[in-house]
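Student: got a predicted structure plus its sequence, pasted below:
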Amino acid sequence: MSGWRLTKLTQSLAESGGISHSYYDIPVFDEPGAQIIAHRLPFTMRHPGAEDAVEIGLVGCNAAGPDNFQIIGESRAWSWQQGPMAQWIAGGPRVVWNDREDGKIVARVKDTLTGDVRTLPGQVYAIDAAGKTALSLDMTRLDALRAGYGYPGGVAPDGLSRAPADDGVWAMDIETGHRTLLLDIRRAVGFMNKHRGWRDYIKRQGLRVHYWFNHAKISPDGTRFTIKLRWRRIGRGWDDRQGVSLTCKMDGSDLRFLAPATSHVIWLDSERLYFWQRNALRLYLDSAPLGTMLHQMAPDLVTANVHMRHLDDGNLFVLDTPYNEKIDVITWDAAADVSQTIATFTGHVPKSGPFRCDLHPCPSADGKRIALTSLQDGARDVYLLDRMG
């Protein structure tokens, strides 16, 4: 017995685009863990256009079947890997998702109890735990430089500035919509250059790479954020070595270089972060000016890149084995160094590329439930793992 019960919450037609939650590092559960915010897709196996819409809906965690999707809105700003970034604000009852209005990316804030909807002037990526401040990125730049994660409709890649000083990570007040540029891309690149050496800088300059931000995440105490700075030559491939993780205060000060070649970075607490790096899962201290590696995590268990979240105070973790047709969901007890496979999903074709379906295991606030999206029955559907006892 795994100690977890698996339930398929939604039922999509095999020929449809299916139903999915947005991403694994944002709050897709409400505070009680009773509802998951998700989106219903209109098609599969092609990139969305600026006019292609998904339906935003609520999935009940104590129900199942084809009717378990309560439509509350729609979005024309979404991607295959991160959806419209639909998430709960401070546990509810308000939710937020990204949309498009008059050619610009905006955010819709909806009160799920009253039905009231407000529009914010910028897109939302991450929100602090208090529900007061959101971090925004230029998702059209992201789409132009890495399809599958951002939103279409922006400037073509060869028309983009390589390292703009007027774009980057923005803070947006959830109530007023006021936006402040915290960290511009040019500043981030200059800071990175100081810590990677002139040889690396000259190489990137010679290649005339373009830079972009992705994966903004706010620390649990709301004082700092981490951001991934990446680069590539237009039209050329890239890998995780072409990227670094930085951290910064929420007022834009105290910029720090966390680590190079990072992937799937998560705050464990307000001082430590864990992530995949090159060939291992590592725990780092957010020290200044450079991050400090504390130790490798689960060296006998994790031998390839994973999506991982902690379920409690940092002793119990859940992870998947992505980029495979058969994907396992595993819990790992860090204190005892004991792991257990709690679910297995098959049929994940394609297993890689922009149209793949990652499970993206995302825990509820109390760690007793895990939301997942799987292709196991032919279309994307939302599944739930319930912790028993």
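Tutor: Received it, and whenever you're ready, just let me know what you need. Not measured: the values here are computed from a predicted model.
Student: please make it C-alpha for all contacts and neighbour counts, starting now.
Tutor: OK.
Student: quick one: contacts for R46?
Tutor: Neighbour list for R46: F355 [criterion: CA atoms under 8 Å, 6 or more residues apart in numbering].
Student: which residue is the nearest non-sequential neighbour of L6?
Tutor: L385 (4.6 Å; CA to CA, 6 or more residues apart in numbering).
Student: contacting residues around the one helix or strand the one you found maps to?
Tutor: For L385, the enclosing helix or strand under DSSP states H and E is strand 381-387. Residues external to strand 381-387 that are found in contact with it (CA under 8 Å, 6+ apart): 3-12, 18-21, 61, 368-375.
Student: so is the nearest residue to G83 once chain neighbours are set aside in a helix, a strand, or just coil?
Tutor: Distance criterion CA to CA, 6+ apart; nearest residue to G83, sequence neighbours excluded, is S22 at 4.5 Å. Here S22 is recorded as coil under DSSP: H, G, I helix; E, B strand; the rest coil.
Student: for the stretch 1-150 of the chain, which segments count as helices?
Tutor: Under the criterion DSSP state H, counting those that start in this stretch, helices of the stretch 1-150 of the chain are mapped to 139-145.
Student: and D158, how far from I234?
Tutor: To I234, D158 is 7 Å away according to CA to CA, to the nearest Å.
Student: of the two, which one has the most company?
Tutor: Neighbours per residue, other CA atoms under 10 Å: of D158 and I234, the larger number sits with I234, 16 against 12.
Student: hmm, that one is touching A156, no?
Tutor: No. Contact criterion CA atoms under 8 Å: I234 and A156 do not qualify, at 10.3 Å.
Student: find the residue closest to Y211 in space, skipping its chain neighbours.
Tutor: Once flanking residues are discounted, Y211 sits nearest to W231: 4.3 Å by CA to CA, 6+ apart.
Student: the one you found should be in a strand, yeah?
Tutor: Yes. Judged by three-state DSSP, W231 forms part of a strand.
Student: let me see the contact set for it.
Tutor: The contact partners of W231, taken as CA under 8 Å, 6+ apart, are V209, H210, Y211, W212, Q242, G243.
Student: how much space between the closest residue to G243 other than its chain neighbours and Y125?
Tutor: Spatial nearest neighbour of G243, chain neighbours left out: R230 (4.2 Å); criterion: CA to CA, 6+ apart. Distance, R230 to Y125, using CA to CA: 17 Å.
Student: and these two? Which one has more around it.
Tutor: Using other CA under 10 Å as the criterion, R230 and Y125 rank with Y125 on top: 27 against 23.
Student: presented hereafter is structure B, for comparison with structure A:
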Amino acid sequence: MVSFPSCHRLGDGKQHHFFGYYNKSTWDRSDRYILANRVSMMDARLTPELVSEVGYFDTQDSDRYHAVGTTTAWNWQMGCQLQWLDDAPGPQLIYNCRSGDGTGIYPGLRSAIHDIASGRTRILPLPIYVVAPNSSYALCLDYRRLYITHETIGYSEHGGPFTVPLAPGDDGIRRMDLATGESHLLVSYADLSSFHPRPSMDKAIHWVSHVEINPASNRILFLHRWTERVEDETCFLHRLITMDPDGGNMRLLECSDHPLPQLAENFDPAAVGTFDYEKSEYQISHPLWRDNEYIIVWGPHAGSIHYHLYHDADDGDVQVVGDGILTENGHMTFSPVNPRWLLSDTYPDPQTHERVLFLYDMDRKTTVPLGRFYADPGLKKENRCDLHPRWNRAGTKICIDSVHEKTARQMYVIDISGITG
């Protein structure tokens, strides 16, 4: 029988806690504080009025939760994009919120920076997607467009469904200065549709997701996606692209454009299972920087789909990771201190509804199982609870979101120092 590391729940269990995505560490740079959203319910249909508390657990004070504010700009998958400003003086965090006045580039949506030491909160004019590691700028998207194209990662708004331009020239990825709040458009959807264009783009709506900045803060990756049928994720088409922080030097690393018989008028999107899309042989998903030059991603290359490691250069170097071992999509991240260790998970097994959490040893090419966690099959795409494993800064612990206790959505910490050293 496999022995798994112990799993420690954060909080007293009286309320529900979650963080969201896998791409950011929940721990601050001292590994003392752990970011978390706190809500009163395990599940709910998201509305613009639904409130989440924003705060952190103090691991040096019996994991006591400290609320720093509230927000109505959030979803179950990504929370409110809560993240640390790693290069700011003292512990500071940033998260998305709403202004309530309907103004701004993205009406009513803002972000807030909270300084734990002073207790002060400062409001910025745009919602953020990801902050540069040097804490000087953030990249921003329109969450209303995301709610239309990929509801799971967007924010709901009254008055919908809205109609938005398919590939506008005045929207795309924006860069915002965190000191001044000034912003400008780096690349538009019109720019993307004309960059190595494909015929499948002509009548499609375009959007961007999985925007990530490398550790040196001088290179950006993102997924460019487009479709003619937003209600069916198997019709999504994907490209992995990188660019400089000024929008220049754009490079196409992968494109999974493919025939789409699902566009037939008699196709029933309801016939697609909750996790079928995540297991598509054309899916490009969950890209993340290993370092300043290499990107780990699940996706197709040269006719087969694997975990792939892409070199962000013109040499076209692409390496298969875990060939024959890592055979399905997951949320993968490298240890922040030792790239020997790749952390990831699986989507629920259709029979047991369990997800597997594991480490992959890049040197020995073996997996180390860390646990199996039940996922409520009643939770669907928009409200599901993926494990989304995240490293601490020392590479000795990981944090997950989970519903395996069946009556609660909570965060758990697993000590893996005995494995990673």
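Tutor: Yep, it's here. None of these values were measured; they are calculated from a predicted model.
Student: any idea what the TM-score comes out to?
Tutor: Scored against TM-score structural alignment, normalised by the length of structure 1, the superposed chains reach a TM-score of 0.90; 373 aligned residues with a CA RMSD of 2.2 Å.
Student: that older thread, how about the residue nearest to G83 of structure 1, what's its match in structure 2?
Tutor: Using TM-score structural alignment as the criterion, S22 of structure 1 maps onto G20 of structure 2.
Student: any idea how many residues pack against that match?
Tutor: Neighbourhood size, G20 of structure 2 [other CA under 10 Å]: 28.
Student: dump the residue contacts of it.
Tutor: Applying CA under 8 Å, 6+ apart to G20 of structure 2 gives the contacts W76, Q77, M78, G79, Q81, H388, D401.
Student: conserved subset of these in structure 1?
Tutor: Contacts conserved in structure 1 for these, counting by both residues aligned by TM-score structural alignment, their matches' CA atoms under 8 Å: Q77, M78, G79, Q81.
Student: what sits against the first one?
Tutor: Applying CA under 8 Å, 6+ apart, one finds that Q77 of structure 2 lies in contact with G20, Y21, T152, I153, E382, N383, R384, C385, D386.
Student: next, count neighbours for L288 of structure 2.
Tutor: Residues within reach of L288 of structure 2, counting by other CA under 10 Å, total 25.
Student: coming back round to it: the residue nearest to Y211 of structure 1 -> structure 2?
Tutor: Superposed on structure 2 with TM-score structural alignment, W231 of structure 1 falls opposite W226.
Student: against N383 of structure 2, how distant is that match?
Tutor: 23 Å.
Student: who touches S16 of structure 1 in this structure?
Tutor: L41, P42, F43, T44, A379.
Student: just the strands from the stretch 301-421 of structure 2, written as ranges.
Tutor: Listed in chain order, the strands of the stretch 301-421 of structure 2 (DSSP state E, counting those that start in this stretch) span 304-311, 318-321, 333-334, 341-345, 354-361, 366-374, 390-391, 397-402, 410-415.
Student: which residue lines up with K381 of structure 2 in structure 1?
Tutor: With TM-score structural alignment as the criterion, K381 of structure 2 matches G353.
Student: apologies, that question was intended for T72 of structure 2.
Tutor: When structure 1 is aligned by TM-score structural alignment, the residue opposite T72 of structure 2 is R76.
Student: what about its match, how many residues nearby?
Tutor: Using other CA under 10 Å, R76 of structure 1 is surrounded by 21 other residues.
Student: and it, what does it touch?
Tutor: When contacts are counted by CA under 8 Å, 6+ apart, R76 of structure 1 touches A50, E51, D52, A53, V54, N98, D99, R100.
Student: make a PyMOL selection of the buried ones in those.
Tutor: Under the burial definition 16 or more other CA atoms under 10 Å, those of these that qualify are selected in PyMOL by:
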select buried, resi 53+54+98+99+100
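Student: wait, which of the contacts of R76 of structure 1 is closest to V306 of structure 1?
Tutor: V306 of structure 1 lies nearest to N98 out of these, by CA to CA, at 26.1 Å.
Student: what does that closest one align to in structure 2?
Tutor: By TM-score structural alignment, N98 of structure 1 lines up with N96.
Student: leaving out chain neighbours, which residue sits closest to that match?
Tutor: Take N96 of structure 2 and drop its neighbours on the chain: the residue closest to it by CA to CA, 6+ apart is S111, 4.1 Å away.
Student: which residue lines up with the one you found in structure 1?
Tutor: By TM-score structural alignment, S111 of structure 2 lines up with A107.
Student: its match and T119 of structure 1: what is the separation?
Tutor: Applying CA to CA, the value for A107 of structure 1 to T119 of structure 1 is 6 Å.
Student: neighbour count winner among the two?
Tutor: Legend: neighbour count by other CA under 10 Å for A107 of structure 1 and T119, higher for A107 (27 against 20).
Student: and the furthest pair within the contacts of G20 of structure 2?
Tutor: Counting by CA to CA, the most remote pair of these is Q81 and D401, 14.7 Å apart.
Student: quick check: the match of S111 of structure 2 vs M172 of structure 1, distance?
Tutor: Using CA to CA, one gets 11 Å for the distance from A107 of structure 1 to M172 of structure 1.
Student: overlap in contacts of these two?
Tutor: G122.
Student: any idea how far P389 of structure 2 is from the match of S22 of structure 1?
Tutor: Computed as CA to CA, the G20 of structure 2 to P389 of structure 2 distance reads 10 Å.
Student: shared neighbours, these two?
Tutor: Common neighbours of G20 of structure 2 and P389, using CA under 8 Å, 6+ apart, are D401.
Student: return the residues in contact with the match of S111 of structure 2.
Tutor: When contacts are counted by CA under 8 Å, 6+ apart, A107 of structure 1 touches V96, W97, N98, D99, T119, L120, P121, G122, Q123, V124.
Student: and for I36 of structure 1?
Tutor: I36 of structure 1 makes contact with H21, V28, F29, D30, L58, V59, G60, C61, A371, according to CA under 8 Å, 6+ apart.
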